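Chemist: from the sequence below, what's the structure:
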Amino acid sequence: MTKSTSRSQVRLIASTNAIFGADEACAMLHISRDAMYRLAKDPDDPFPIRYIGGKTRDGIVLHDELVAWVERNSVVGSPRRD
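Modeler: Modelled structure (predicted):
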């Protein structure tokens, strides 16, 4: 006998297993969805969004790929002083 899983349970499982929705990834990085899509088009080091089943919206971002991308595309240092 198999147990059915609701969409909200799937979202919780995905979030706890290091898979984020596009909106979650944007919120974590404090960037807009438009900014994420622009970054995803970078030919040298695109933002690591993935799409399942031929979808072109509402992608997912894997935790390890996101961390690696942030490490490559950020600068360590003090906050800017104006």
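
Chemist: CA atoms for contacts and neighbours, from now on please.
Modeler: Will do.

Chemist: so Pro46 touches Leu39, yeah?
Modeler: Yes. If you go by Cα atoms under 8 Å, Pro46 and Leu39 touch, sitting 5.8 Å apart.

Chemist: for comparison, sequence B:
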Amino acid sequence: MNDATGPRPVPPQDYYSAQQVMDLLRISKRRLYELAERDDDPLPLRTFPGAKRGSIADRRELRDWVLRNTVLVREREQRG
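Modeler: Model prediction:
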């Protein structure tokens, strides 16, 4: 995910690779797949039927998911 210089810059684009999603959200590969496999509001990773690699995320779906699954810093104590 990160190297000594921090996360890799990710330019705005329509679709992001799993690695780019990890860099954008600053999460590990393990956390990425935990979020994608949860039952309630999973992280919107997509793949072609039968594929085992090559997950992608649509920018709009990812943005909407982030807004639903995060809180403002000042509200984090209130929501626990």
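
Chemist: buried residues, stretch 38-57 of structure 1. List them.
Modeler: With burial defined by 16 or more other Cα atoms under 10 Å, the residues of stretch 38-57 of structure 1 counted as buried are 40, 47-50.

Chemist: the longest helix in structure 2 is where?
Modeler: helix 59-69 (DSSP state H).

Chemist: work out the gap between that one and the centre of the chain.
Modeler: On the basis of Cα atoms, centre = their mean, to the nearest Å, helix 59-69 of structure 2 sits 9 Å off its chain's mean C-alpha point.

Chemist: any idea how far the aligned partner of Trp69 of structure 1 in structure 2 lies from Leu25 of structure 2?
Modeler: Using TM-score structural alignment, the equivalent of Trp69 of structure 1 in structure 2 is Trp65. Applying Cα to Cα, to the nearest Å, the value for Trp65 of structure 2 to Leu25 of structure 2 is 12 Å.

Chemist: could you do Thr47 of structure 2 as well?
Modeler: Thr47 of structure 2 is 19 Å from Leu25 of structure 2, by Cα to Cα.

Chemist: what does Val10 of structure 1 correspond to in structure 2?
Modeler: Using TM-score structural alignment, Val10 of structure 1 pairs with nothing in structure 2.

Chemist: so Gly77 of structure 1 sits in a helix?
Modeler: No. Secondary structure of Gly77 of structure 1 (DSSP: H, G, I helix; E, B strand; the rest coil): coil, not part of a helix.
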